[in-house]
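Engineer: pasting the structure only:
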């Protein structure tokens, strides 16, 4: 079967392309009109509008820039990234400009739809003017024998969706457990070159990623996590007021990935922002491993690229902690897109710089934490590249490296500098990133982001001499030395240590034997800097605590994941060369399948019947464990208290997150006894507090958080119970 490739629409003849865009636009307008008239077609508007605004604007931008003959996956990634950037900055411009024309509610549905319609119309006209002569249509050739593989892979996300429904409704995890087994089977089949052809590796990465993300994000009909509640509150504030109040002094309020993007999806797709965060954002985030796969494949091969991403998505942080950080999900996509642009030296330099500046600016307006890490890396990489290109320094470095090569590899090969057509990381780009970062955070966060960074820097500088590598101050070191709570957790911990060892081996070999690998100089420089960031997270006091050690490690793996696989190949080729008959990828697939099974909580569920994952543990669904997952009764209790409260609210550390969705960032943590409470105040208890008579208190005197579960019953003695629904209770005095 031969079909026109929808992922390469930027190469279609201009007239068929414009006809399709206009037809899709008319369908979207028709669906919205029908809903205003009272005729609604379930799901259709959400699907059509999402695909339209997430792909068409960016694809037209690529066409205007004259970016042609890209691979399908690259066109898809650049188009979606450009579309998201267009939506974010459009919302910002609307919020600033429209009030001058008497439109006081720029984020209401009609102005947003009319604005997007106008932007797409302008983009279509520019496409016709600038690129009407270009036409090289591409086709998708689907062989009948490929149908089982395609449909088999596409069934995995279906298992994820059905499994979460079964878990939510019946508290049965059998389908989700089966899904994890299927994901493991796919990795093993690819490791042993069975069934799945290499051309389907990108599809495999995408469906495995989406399945792992959905199996967590779709658990519960409510939000779960930490920062995501505050993100929801700020986005919902924009939706309710149809206006973004940029004067609110909060770091997250300056992030267009929250205050602009969520309202766009919510209004145009007619979706509750809760489901935007639970469905659309994980879908966008699933493109991060796909983009990294493309970047790694260009520099290595398909197998290394696939298992690099399998390792990357297997770590629990990816499909757990990251789902509670919507703004970082968007920022990481833009970071990956900058990597793709950076390593593609075949692209026209002028065109690549347009994309690099667009994606770089989009990182800044998406997540402040990732912005500062990237900014630090960018400056360090630029300096490192300048030094690498210095002839004297290069000659000295080669003398040192040549001595090491004699030990590592007897065949010297070409030890000269690997030439590149041009460097993407230039002084102009570094200065642009610095200036735009300062401008954005001073203008739209009232300087709160800069204040936070300065405070963190001061604390690091003042404590580094006394607390270097001190577990009480360096969170990464604390994670390493803290004893695991069970044998299974100990095994998981040591599996992570093994992967870190693989990274060290792989990075060392790739740096020393540069002539034997195809890694771009800039990518290697970023990898070296990110490895140092990892080391800093373990040794430097209060450095990792700014983000959290697991998140910091996850970010560095965006660059370091391929070196884990290269290191594993080297180690396994030595250890298992006879057992696997030279197929080191087979050994790698088995190792990383085991790694996934331990990280996902699968092994815990099998061995103990109580998983560490909220997606596999039915008691977490019922909120009978101390987790960040809240049941309907807890949510309704919090909503009731929000509607009536006029005094301070005391709530334990976990349930405190629930009140962030109402904007209460400064509720007080429930103390261990009533004598520590003051004045008139409400006390909120969740299901876990009521059933176990326990509350969680967290002490943050050091970066290693101390968790104390205290007897909460003494706290509400002599107080009046004013609300109870079987899952939440409210007391007042």
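Structural biologist: Sure, I can see it. Since we're looking at a predicted model, the values are computed, not measured.
Engineer: okay, CA-based contacts and neighbour counts for the rest of this
Structural biologist: Fine.
Engineer: Give me the most central residue, this protein.
Structural biologist: To find the centre residue of the chain, average its C-alpha atoms and take the closest one (CA atoms, centre = their mean): that gives residue 329, at 3.0 Å.
Engineer: contacting residues around that one?
Structural biologist: Taking CA atoms under 8 Å, 6 or more residues apart in numbering as the definition of contact, the neighbours of residue 329 are 281-282, 284-285, 322-323.
Engineer: Check those residues against residue 452 and report the nearest one.
Structural biologist: In terms of CA to CA, no member of these lies closer to residue 452 than residue 322, at 21.3 Å.
Engineer: just checking, residue 710 is part of a strand?
Structural biologist: Yes. Assessed with DSSP: H, G, I helix; E, B strand; the rest coil, residue 710 lies in a strand.
Engineer: unless I'm mixing things up, it is touching residue 697, no?
Structural biologist: Yes. The pair residue 710 / residue 697 is scored as a contact, 7.2 Å apart, by CA atoms under 8 Å.
Engineer: Overlap in contacts, those two.
Structural biologist: Taking CA under 8 Å, 6+ apart as the criterion, residue 710 and residue 697 both touch residue 672.
Engineer: want to compare, so here's the second one:
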């Protein structure tokens, strides 16, 4: 049974009056909830929901309407809508800060920000109406097939199980529902073969729900921030929130990223949402659009929805996607723009609009993440050399656009640094090195695959990682052969831009894997490389299966790759369960998942507990650090363990650059000593030697502690002076 409903995001096809009526309703609703809050008549949740919809979709869809992009898919429109909204918010906040600071004391605060965004949206309304008031648009409808209802209900159950499962972990110490949710997620890779149950039309929705479920299953654990760099990002954002002004002269890379110092305060102010929940809820939601863009890229290469879906499933299953990325808010935003840059490159849009979109998304990438911008320049240069060598020409992937991107990145750095030309050049070179070496190839956490581990699950995880890398190698070599010979098989026709960037990425990954003493510890680059290389994992797996099938004299005929994909579905299911920590938790074999194994890690000994508390910040640590921030003598240093100095004191305490106890224990005179939750409960301090984390016994500090007086304790934190 079919039902035709008006397509809610196919705005290019809507009549202008219907189009503006829907958006104007959201526009006025946003004005209304802000007005009600001003007179202290707050309605719970309404402002957060309307504010999020307003900021995330309204500016972008108006710009998309003005661009008049024709013959693009619903998925492309939704991706462009979100990206155009994000860059509109970042640039409007930037100009308000730079120009409005002359007239407004606190430009980055609720009323100035809302007035600025409201004005921009109102102008876009007027321009859209004037431009199209006499145009005639045929109504666009989307088909709703009631046979899709079971799969929609299934996805709702998955998302509900994840959200409510994290609630049970947080408040009742039960992981049963969350484990069940992971099984539901994993089973989708098998259900995808039942086309009547899950039609191809549902694949994008499935990808989005799987993505947000995987991200939320970690980010919603505890009411505090999750991970590493996120605390430095919180500090930079909160500094803007507290002062109402962004000071770009503060010499920190993170402070130069509008994705942190402008975008996060905008969402926090307009939605009346704490920065913690902006990073825990809003940013993962936005990041969930990235796999959709990757799915589009892959479909344009092979025109096979199942292979594209499997490839994206592999991308989302790799460990950093739902762990490290949650602690890298700026990279969550930057990857949206990176994926759209590649999508624009390989798509057949009208030339002027294609160049405009490339420029817009390039600016978005530059102002969102230094390291990823410089890495893209590096990959582009290598990719262009490949195009020249293979006598291929690209409309948009050429020296002019690469030079434009480089100028954009350098220009942004020069503006932010505001220094002399010589100092700027030196700072730029140092910044490029630091951004790539420490933001992209940082090696401070557990390895993905090659780290030696005595556990059975650890060895099995290494095997599946090496297998996937072997599949990538086979798939890439086979695809290069297909590309070089200009063959088109089963709809496979690789674009030159995609192959050039993939080659650059593959070569870089091989070099770093071979030369790095820590092997797969370059986890961030491996995650980035899977944006381009995940497709080759699935294609390589199919090639290996076909070769094995021929070796067995075609025991299992597989002309349409169905058997091969079923074989890969088993592999991917195991790959996800091992990566996410499900198997380790069930077997109690060195469990390391913060969400699935919270209690197991607490009870698993000192090493397991200290690993947990590098990701997981108890609320008592927040209370202790905030108290110290509000009551300390600012002339006195604070000494604490590595994790406290880097994370909770720098983030929630807003006290960066404090001292590590194990480095300067003999200098703790006339200072504070801060002990956090695991220091008190387990009696150990975290420390860092080179790129490895360790710990030492707190008893070694007793002679120093005995000379001081305790001034604060909440039972789990202690502060001495």
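Structural biologist: Alright, I've got the coordinates. Computed from a predicted structure; not experimentally measured.
Engineer: Any idea what the TM-score is?
Structural biologist: The TM-score (TM-score structural alignment, normalised by the length of structure 2) is 0.90; 684 aligned residues with a CA RMSD of 2.8 Å.
Engineer: Widest-spaced pair of the contacts of residue 329 of structure 1?
Structural biologist: 284 and 322 (12.4 Å).
Engineer: okay, the two: which has more neighbours?
Structural biologist: More neighbours sit around residue 322 than around the other of residue 284 of structure 1 and residue 322, counting by other CA atoms under 10 Å; the figures are 22 against 18.
Engineer: For the aligned partner of that one in structure 2, give its distance to residue 525 of structure 2.
Structural biologist: The criterion is TM-score structural alignment: under it, residue 322 of structure 1 has residue 325 as its aligned partner in structure 2. Per CA to CA, to the nearest Å, residue 325 of structure 2 is found 12 Å from residue 525 of structure 2.
Engineer: What residues of whichever helix or strand residue 453 of structure 1 is part of count as buried?
Structural biologist: Secondary structure assignment for residue 453 of structure 1, by DSSP states H and E: helix 448-467. Residues of helix 448-467 of structure 1 classed as buried by neighbour count (16 or more other CA atoms under 10 Å): 448-450, 460, 464, 467.
Engineer: List the buried residues in the next helix or strand after that helix.
Structural biologist: Read in the C-terminal direction, the helix or strand following helix 448-467 of structure 1 is helix 475-481, with elements assigned using DSSP H and E. The neighbour-count criterion (16+ other CA under 10 Å) identifies 475-479 as the buried residues of helix 475-481 of structure 1.
Engineer: residue contacts, residue 90 of structure 2?
Structural biologist: With contacts defined as CA under 8 Å, 6+ apart, the neighbours of residue 90 of structure 2 are 258-259, 262-263.
Engineer: neighbours around the corresponding residue of structure 1 for residue 524 of structure 2, how many?
Structural biologist: Taking TM-score structural alignment as the alignment basis, one finds that residue 524 of structure 2 is matched in structure 1 by residue 551. Using other CA under 10 Å, residue 551 of structure 1 has 18 other residues around it.
Engineer: Over to residue 686 of structure 2?
Structural biologist: Summarising burial for residue 686 of structure 2: neighbours were counted as other CA under 10 Å, giving 25.
Engineer: got the residue ranges for the helices in the stretch 601-733 of structure 1?
Structural biologist: Listed from the start of the chain, the stretch 601-733 of structure 1 has helices (DSSP state H, counting those that start in this stretch) covering 602-608, 618-621, 632-644, 687-692.
Engineer: now do the stretch 1-150 of structure 1
Structural biologist: 14-36, 44-65, 72-97, 109-131, 147-170.
Engineer: What range does the second one cover in structure 2?
Structural biologist: Aligned using TM-score structural alignment, helix 44-65 of structure 1 spans residues 46-67 in structure 2.
Engineer: Give me the mean deviation of the matching stretch from structure 1.
Structural biologist: With both structures laid over each other, stretch 46-67 of structure 2 and its partner residues in structure 1 are 1.2 Å apart on average (mean CA distance after the TM-score superposition for structure 1).
Engineer: List the buried residues of that stretch.
Structural biologist: Of the residues in stretch 46-67 of structure 2, 47-48, 50-52, 54-65 count as buried by neighbour count, 16+ other CA under 10 Å.
Engineer: how much space is there between the nearest residue to residue 57 of structure 1 once chain neighbours are set aside and residue 571 of structure 1?
Structural biologist: With CA to CA, 6 or more residues apart in numbering as the measure, residue 83 is the residue that lies nearest to residue 57 of structure 1, at 5.1 Å, once sequence neighbours are left out. As for residue 83 of structure 1, its distance to residue 571 of structure 1 is 42 Å (criterion: CA to CA).
Engineer: Please report how far the alignment partner in structure 1 of residue 236 of structure 2 lies from residue 254 of structure 1.
Structural biologist: The pairwise alignment with structure 1 assigns residue 236 of structure 2 to residue 234, based on TM-score structural alignment. For residue 234 of structure 1, the distance to residue 254 of structure 1 equals 10 Å [CA to CA].
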